[in-house]
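Novice: Sharing a model that was predicted from the sequence below.
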Amino acid sequence: MKSVIGKNITIALYGESHCEAMGVVIDGLPAGIVIDREFIQAQLEKRKPKGKISTQRHEADDFKITSGVFNGYTTGTPIHIEIENKNQRSKDYHPELPRPSHADYVAHVKYKGYEDYRGGGHFSGRLTAPLVAAGAIALDLLKRKKILIGTHILQCQEIKDRSFVDHALDIEKCNALDFATLDDPIGQQMIQRIEDIAKDHDSVGGILESCVLNMPVGIGEPFFHSIESQLSSYLFSIPAVKGIEFGLGFDFVNYKGSEINDEWQIEKDKITTRTNHNGGINGGISNGMPILIKLVIKPTASIFKKQNTVNLGTMENDTLTLTGRHDPAIFHRARVVVDSMIALALLDLCVEHFGEEWLCL
């Protein structure tokens, strides 16, 4: 089993939902980079459950950096970030009854019954907390290079937010909100919908839209190391992500080439495109336009309705009614995880292109 991603800046993830602690090891950052602990904590706050639309498992998520940072600066050695689990209720989980649409059964087979099944173990969304901590460092580094990243909730069932218009202002607004919609009344409608579905002991999914602004031209490689393939690898690492689009994505099917080709132009002595249907990427390489990404997050698999399953002990069909504390929706909490994984992927690509000294300039 490997839980490492990245080529130049590597992220090693460890821990389980109900173990004593979880965390990440970040390797590849040069010495002398300022680490903003307050920003890391602020990002972790965005991920925390809030109100009736989230799980009632509340963790402090106070992080500890135990190596790689001294007097506020990176030392050039691996950075270790640890987050403790303090609010577990392991009795709510049954090892013999795999939960529908969870990783319980496949983990049981893959790890020969030795897996930690409590709360989903290593497959739990709980492990996105250390990813957010690592991502905060990447987001801060990219922001110092004027590269901005933001994600909003585009859709919850038929309720739709508007897309990015003024990219810089919209990113700033997204990053200031707990429930990130660009249209405030739409956000309230979504929250009410999630609360209504929660009352029925069910769950709901959503679509997130992300924007990367001021990405330099020329980042990425053709074919196997394109921006799309790298971002997809990182983003599909987030639990419950089931689909991704760049630019128009699947909507390309509704147009002819003459309608959606992004024509080049000179604008204020800068080469841009008149439209941005390709979402800022040509041939797997950034073209300088905003990178636009959509992700679909499936409805939370943990619901409080009676469901069919199997009993791994008796090898008979069985039923399961979950107890415990679960989110009726996770997409509103996932958006900060999405920002984090986009930042980690792009940071790795930028270091590949410019070298690690670029981070220190």
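Specialist: Thanks, I have the structure now.
Novice: Please make it C-alpha for all contacts and neighbour counts, starting now.
Specialist: Fine.
Novice: residues contacting Pro216?
Specialist: By CA atoms under 8 Å, 6 or more residues apart in numbering, the contact set of Pro216 is Ser286, Asn287, Gly288.
Novice: just the buried members of these?
Specialist: Buried members of the contacts of Pro216, scored by 16 or more other CA atoms under 10 Å, are Ser286, Asn287, Gly288.
Novice: Use this one as the comparison:
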Amino acid sequence: MPNSFGKNFTISTWGESHGAGVGVVIDGCPPNLPITADEIQVELDRRRPGQSDIVTPRKEEDRVEIISGIFEGKTTGTPIAMLVRNADHRSSAYSEMKDKFRPSHADFTYQSKFGIRDHAGGGRSSARETIGRVAAGAIAKKILASAGVEIRAFVTRIQDIAAPESALENFPAAADVEATAIRCPHGETAAKMIERIKAVRSEGDSVGGVIRCRVRGIPAGLGEPVFDRLEADLGKAMLSLPATKGFEVGSGFGGTLLKGSEHNDLFEVRDGKTRTVTNRSGGIQGGISNGEEIFFNVAFKPTATILQLQKTVDVQGNATELMGKGRHDACVLPRAVPIVEAMAALVLVDHWMRQNAQNGTFRF
């Protein structure tokens, strides 16, 4: 189904931006995993609106309610249902969008596909749908952490402002990522990024950028040949996120500038294990993890809804103009960081379970 993701560890999200609430149902979670609503809330707080002066001012606490699947602080092995109620939605700001299509938004394509759409807040096309992903991802991250896996996403570029690669060589500490509102671990660059976002917001405009995700602790052997390659499923997960326009793993597009002799990751035995000298493969070879750190980049476009008058057409096909309204992020990247982490965790848990089901080699 199009609202579900995963094969062994599956999630189904539901709800609209301006409806009563949004949520997720998780199936396939192992029993006896200790988990609390507070642990899930930590991740939701990183995603929620109104958390800083560079994100949307919409005031939502995004308090998670666990409906089923957790008993006395532990998962039961049955479906886990979680709900977050919408509180601060102002549908009147979208009344003009009922008949006019927002440029670069999903209004026209949803109307073309279904013949009907929820114009208030964009309905299912709103990034508010990702609440369910983050809530589910919190549980997936907890499962992976029990096996010593760490996932860290962070902003590396906003428009043309990029953190120097020399400052990104080491796996960043969570505290360094969370030290600023932009979630870039390089303080000097982070300050410039924040200044840029505030400047474009004052003009009613928006900017995009790049998020990098690094994963360490994944053993060799996760992933499937051909269609369900690990990087293919990671790419699908990331490109399913609102506003994403690009995905690259390892050397990515930059690798096309190298010769094979320059790009190949040579093998060696280090500390009694087969390792690679370099990691241009990004921890994945032949669609299967090789035990090295997995890393990839995700590109996010500028927020589509801007507070400027733009040309468009209405549902009757007439030329018209539209001024964006509502409360929107001038840059989605700060709040997208925990969403990228969540989707990475969901992919990795699912593949971990698939590997164990087929070969019995990895257990949590």
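Specialist: In hand now; what should we look at? This structure is a prediction, so every number in the text was calculated from the model and none was measured.
Novice: mind checking what Arg274 of structure 1 lines up with in structure 2?
Specialist: Aligning on TM-score structural alignment places Arg274 of structure 1 opposite Val277 in structure 2.
Novice: How about that match, nearest residue that isn't a chain neighbour?
Specialist: Closest residue to Val277 of structure 2 apart from its sequence neighbours, by CA to CA, 6 or more residues apart in numbering: Leu266 at 5.5 Å.
Novice: circling back to that earlier point, can the buried ones among the contacts of Pro216 of structure 1 go into CSV with extra columns for secondary structure and distance to Leu231 of structure 1?
Specialist: Shown next, in CSV, are these (DSSP: H, G, I helix; E, B strand; the rest coil; distance: CA to CA, whole Å):
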residue, secondary structure, distance to Leu231 of structure 1
Ser286, strand, 12
Asn287, coil, 16
Gly288, coil, 16
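Novice: Quick check: the gap between the alignment partner in structure 2 of Glu221 of structure 1 and Ser261 of structure 2.
Specialist: With TM-score structural alignment as the criterion, Glu221 of structure 1 lines up with Glu224 in structure 2. Distance, Glu224 of structure 2 to Ser261 of structure 2, using CA to CA, to the nearest Å: 27 Å.
Novice: When those two are compared, which one has more neighbours?
Specialist: Glu224 (19 against 8; other CA atoms under 10 Å).
Novice: Look up how far Pro30 of structure 2 lies from the more buried one.
Specialist: In terms of CA to CA, Glu224 of structure 2 sits 21 Å off from Pro30 of structure 2.
Novice: just checking, what packs against the longest helix seen in structure 1?
Specialist: Determined from DSSP state H, the single longest helix within structure 1 is helix 331-354. Here helix 331-354 of structure 1 touches helix 37-47, helix 128-144, strand 148-156, strand 206-213, helix 227-235, going by 3 or more CA pairs under 8 Å, 6 or more residues apart in numbering; DSSP states H and E.
Novice: Give the buried residues for that helix.
Specialist: Neighbour-count burial for helix 331-354 of structure 1, counted by 16+ other CA under 10 Å, picks out 331-351.
Novice: what do we get in structure 2 for Thr323 of structure 1?
Specialist: So, by TM-score structural alignment, Thr323 of structure 1 is matched to Lys325.
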